[in-house]
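okay, here's the prediction I keep looking at, along with the sequence it came from:
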Amino acid sequence: MARALPTINKKFEGAVQKTEQEKKIAELQAEVEQLRAASAPQLEVEIEKLRTQIQQSSGEVEIDVNLIEPNPNQPRQTITGASIQNKARLLKKHGQITSVILVPHQGNRYMLLDGQLRWEAARVLGWKTIRAVIVPQPQDLEQSSLLTFLGFEDLNPLEKAEAIVKEIVKTTDFEEEEIATTLATVLKRIERDGKTKELAKLIDVSSEEQEQGLTDLNVLDAEQDMFLMLLELGLNPVSVRTNLIPMLSLPQDLKDAIRSDGLKGAHALALSTLTAKALKVEEKIAFTERARATDEVLKKNLTVPETRERIRQIKAKYFQEDKTESKEVKGVMQKINTITK
């Protein structure tokens, strides 16, 4: 039986429900006033505790930025200086619109579940505190982090692919190297049966309906575990196979460009076709061509169609050279044949 994953809306259920807390807040505020009316200095400590309770009951609280730590297992591993500066400019201009989400960590410290970019930007701006919502420590922090980022953050496709594969390995019996092959095999079987649309419809139904739907599509046992995990994360397995899994096989230079320079996934996939085999050259030459093309894509902000056209031009250059060389060789051979006759 496949293990159901928690949905993201249940993760934070009750975290920010101000209207439901109004009565409790009023009672706490009344208690504070009663303590102050007693004019007892020794009660100041208790008053401060109650003030903290009021803040937390209202859903949001100001937290010292120095008491916050990043989550080492979060899916987002790439936060560039440029993205931090951009977020800092937005925070300075508009203020903090969305609270970060924290979980209790060690002592009086907290760990980020969502909002690292906002936290980094706040530190750049020299903010002493940042507005936050404190939620209980999830049973599975890594899975909660993945759910949070898939729901709220725009992960680059490489990091999303890495996080999803990590989650599949952790929650199923599959090894990392088996995932791409199994996913492709099952999807090919579903496509052959003409039921791809039926698979897509399972994203928006209940866990029970997802399980029954996969069974009807003849996706069973370990295969079903993998597909259930993807569906419950709100991911279409077809899209995962087409747009995400190929990210893991990209050349290292393109992975670096995604992480450091913001190269888009579709551009990276197009550029990955500039291989030594495709150009019929040494790997060093192919790497140089790919690096030049990547730099051009980034500097000129080329669209995907423009990128593909540029790649076609590069390939055509090598094919033309190869064709010219073949003509020259053919001409020499003809001369040799003439002499030897």
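Received, thanks.

going forward, measure contacts between C-alpha atoms and count neighbours the same way
Will do.

quick check: closest non-adjacent residue to Val124.
With Cα to Cα, 6 or more residues apart in numbering as the criterion, Val124 has its nearest non-adjacent residue at 6.9 Å, and that residue is Ala88.

following element in sequence after the helix or strand harbouring that neighbour, please.
Under the criterion of DSSP states H and E, Ala88 resides in helix 81-94. Note on helix 81-94: by DSSP H and E, the next helix or strand toward the C-terminus is strand 100-104.

buried stuff in that next one?
Using 16 or more other Cα atoms under 10 Å as the test for burial, strand 100-104 gives 100-103.

and stretch 294-308, by the same measure?
For stretch 294-308, a neighbour-count test (16+ other Cα under 10 Å) marks 294, 297-298, 304, 307-308 as buried.

which one among those residues gets closest to Leu141?
Of all these, Leu141 sits closest to Leu298, with 35.3 Å by Cα to Cα.

which other helices and strands contact the helix holding Ala88?
Helix 81-94 is packed against helix 116-124, with contacts defined by 3 or more Cα pairs under 8 Å, 6 or more residues apart in numbering; DSSP states H and E.

which residues are contacting the helix it packs on?
Applying Cα atoms under 8 Å, 6 or more residues apart in numbering, the contact partners of helix 116-124 are 65, 70, 79, 83-85, 87-88, 91, 100, 130.

which of the residues you listed tops the neighbour count?
Neighbour counts for these, by other Cα atoms under 10 Å, peak at Ala88, which reaches 23 neighbours.

that one and Ala278, how far apart?
Distance, Ala88 to Ala278, by Cα to Cα, to the nearest Å: 43 Å.

same check on Gln21?
Distance, Gln21 to Ala278, by Cα to Cα: 64 Å.

coming back round to it: which of the buried residues of strand 100-104 sits closest to Glu325?
Using Cα to Cα, Val100 comes nearest to Glu325 of the buried residues of strand 100-104, at 61.7 Å.

wait, what's in contact with that closest one?
Listed by Cα under 8 Å, 6+ apart, the contact partners of Val100 are 112-116, 118-119, 130-133.

check which helix or strand covers Glu48.
helix 44-57.

this is the comparison structure:
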Amino acid sequence: MGKIPSISQRFTGAIQATDQAQRITELQTEVEKLRSSQSPVLEQQIETLRSQLQEQSGEKDIEVSKIQANPHQPRQTITNESIQIIARSLEKDGQITPLIVIPQDDNYLLLDGQRRWEAAKILGWETLRSVIAIMPNDLHRKALLTFIHHEDLNPLDKAEAIFKEVADATSMGTEEILTVLGTVLKRLERQKQTSQLTSLVTVSTEEQISGLQSLGVNEVEEKLLLVLLGLALNPTSVKANLLPMLSLPNDLKQSIRERGLKGAHALALSILSAKTLETSEKIASKERIKATEQVLSQDFNVAKTRELIAQIKSKYIKSEHSPSREITAIQRSVEKLSKENIANIDPQQLTDLRTLFQQKLAEIESILEITNG
């Protein structure tokens, strides 16, 4: 990554501009986007910028009861646990970062600070320090840019927020978005040009347009890809890791929202479908919910989760292995060992044969135990 220009230089004069409130919103959004790089130097710049905003942005104490949730909030999953953590922090250290709110009649629409607001209500606080911003024309995009690169925004919320932004910007439906994105990425992969697409994430809009044209994408594909690139998202990663979230079964979506199930675990568990298990939806759902409970309660990693899934699949899916001729021949040889034949074998040889059979039987039992779960 190249050297990050000073935030103060990038926004010289913004705080003193006549449309100060709009600038505050833009600056706060830029801060959140840049913070995703986790650069120590950048954090120092952010702290300096925050100090400037606190001194000049006209912060005021606003009644908690007059603040309303943003209906376009990308973070749809806010667990009680996360709110309790914020509440403990507020109670111990006080409010460090102001909210960003937008005036609406006698109330205020919350643009940034949902969990702090929820925590303040738990604590019974009457007011919260806030920065006043004017209503942006593209409220959903502003909120999305603020949250999209937060590490704690789960992939389901992120996928739904991104999909809404893409749908609004392109006027495409779900199936069309999936089809167009899948088609263009498959073609670029076949032409070994996906790395060129990825490189467009960090360049200017003009360079993105020029780069897409050099890749030979059509008008519809360009429109879709520009939306994703404009959100600093890698289209290939979006298709592989985020869009599949939209088609997850409701029980897995609920586990992500309410119990903190990770996206990678949810995608793995989604394999336990009626089609894959060759059974009814009711049985598949029961197995999936049971497996999800085990993954969460025992804190399985992804590898362990896949092992569990393989065990469950083996109970429903017939083995694809064809009978071994070697094993069949051994079975026939053993069957020929009648009691009369065994009686004529040397006792030491019989002892050795018994030991061998016991060892092989133990190995077979171990394999069957893994296979049958």
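Here it is on my side, so go on. Small disclaimer: the values here were computed from a predicted structure and weren't measured.

before we move on, the earlier item: ok, of the contacts of helix 116-124 of the first structure, which one's closest to Pro237 of the first structure?
Nearest member of these to Pro237 of the first structure, counting by Cα to Cα, is Ile79, at 27.1 Å.

hang on, Leu110 of the second structure in a helix?
No. Per DSSP: H, G, I helix; E, B strand; the rest coil, Leu110 of the second structure lies outside any helix segment and is strand.

Ser57 of the first structure -> the second structure?
Mapped onto the second structure by TM-score structural alignment, Ser57 of the first structure lines up with Gln56.

state the distance from that match to Leu49 of the second structure.
Separation of Gln56 of the second structure from Leu49 of the second structure (Cα to Cα) stands at 11 Å.

who's more crowded, the two?
Using other Cα under 10 Å as the criterion, Gln56 of the second structure and Leu49 rank with Leu49 on top: 19 against 13.

was I right to think the residue nearest to Val124 of the first structure contacts Trp127?
No. The pair Ala88 of the first structure / Trp127 is not scored as a contact, 10.5 Å apart, by Cα atoms under 8 Å.

re earlier: okay, Gln21 and Ala278 of the first structure: which has more neighbours?
More crowded of Gln21 of the first structure and Ala278, by other Cα under 10 Å: Gln21, with 16 against 12.

pretty sure that one sits against Glu60.
No. Gln21 of the first structure is beyond contact range of Glu60, at 12.0 Å (criterion: Cα under 8 Å).

by contact count, what packs against the helix or strand where Glu165 of the second structure lies?
Per DSSP H and E, Glu165 of the second structure falls inside helix 155-170. Helix 155-170 of the second structure is packed against helix 139-147, helix 219-230, with contacts defined by 3+ Cα pairs under 8 Å, 6+ apart.

what range in the first structure does the shortest one sit on?
With the alignment judged by TM-score structural alignment, the segment of the first structure matched to helix 139-147 of the second structure spans residues 141-149.

the matching stretch against the second structure, how far on average?
Averaged over the aligned pairs, stretch 141-149 of the first structure sits 1.4 Å from the second structure after superposition, using mean Cα distance after the TM-score superposition for the first structure.

next, the buried residues of that stretch.
142-149.

how about stretch 325-338 of the second structure?
Of the residues in stretch 325-338 of the second structure, none is buried (16+ other Cα under 10 Å).

cool, and stretch 244-262 of the second structure?
Applying 16+ other Cα under 10 Å to stretch 244-262 of the second structure flags 244-246, 248-249, 252-253, 255-257, 261-262 as buried.

just the ones in helices from these, please.
Under the assignment DSSP state H, those contribute 252-253, 255-257 to helices.

in JSON lines, list those residues along with distance to Pro323 of the second structure.
Below are these laid out as JSON lines (distance: Cα to Cα, whole Å):
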{"residue": "Leu252", "distance to Pro323 of the second structure": "38"}
{"residue": "Lys253", "distance to Pro323 of the second structure": "41"}
{"residue": "Ser255", "distance to Pro323 of the second structure": "41"}
{"residue": "Ile256", "distance to Pro323 of the second structure": "42"}
{"residue": "Arg257", "distance to Pro323 of the second structure": "46"}
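
out of the residues you listed, which is nearest to Ala268 of the second structure?
Within these, the smallest distance to Ala268 of the second structure is 10.5 Å, found for Leu252 (Cα to Cα).

how much space between the closest one and Ile148 of the second structure?
Separation of Leu252 of the second structure from Ile148 of the second structure (Cα to Cα): 21 Å.

equivalent analysis for Lys275 of the second structure, please.
34 Å.

neighbour-wise, which of the two wins?
Ile148 (26 against 11).

burial of the equivalent of Glu223 of the first structure over in the second structure, as a residue count?
Using TM-score structural alignment, the partner of Glu223 of the first structure in the second structure is Glu221. Glu221 of the second structure has 17 neighbours, counted by other Cα under 10 Å.

so the nearest residue to Glu221 of the second structure once chain neighbours are set aside versus Leu224 of the second structure, what's the distance?
Closest residue to Glu221 of the second structure apart from its sequence neighbours, by Cα to Cα, 6+ apart: Val180 at 6.3 Å. With distances taken as Cα to Cα, Val180 of the second structure is found 8 Å from Leu224 of the second structure.

more neighbours: the two, which one.
Between Val180 of the second structure and Leu224, counted using other Cα under 10 Å, the more crowded position is Leu224 (20 against 17).

hmm, back to that, now find how far off-centre the helix holding Glu48 of the first structure is within its chain.
Its chain's average C-alpha position is 37 Å from that of helix 44-57 of the first structure, according to Cα atoms, centre = their mean, to the nearest Å.

which strands and helices sit next to that helix?
Identification of packing neighbours for helix 44-57 of the first structure by 3+ Cα pairs under 8 Å, 6+ apart yields helix 18-37.

and Lys121 of the second structure? What does it align with in the first structure?
Under the alignment (TM-score structural alignment), Lys121 of the second structure pairs with Arg123 of the first structure.

now that match: how far from Leu67 of the first structure?
12 Å.

same question, Lys255 of the first structure
Distance from Lys255 of the first structure to Leu67 of the first structure, by Cα to Cα: 33 Å.
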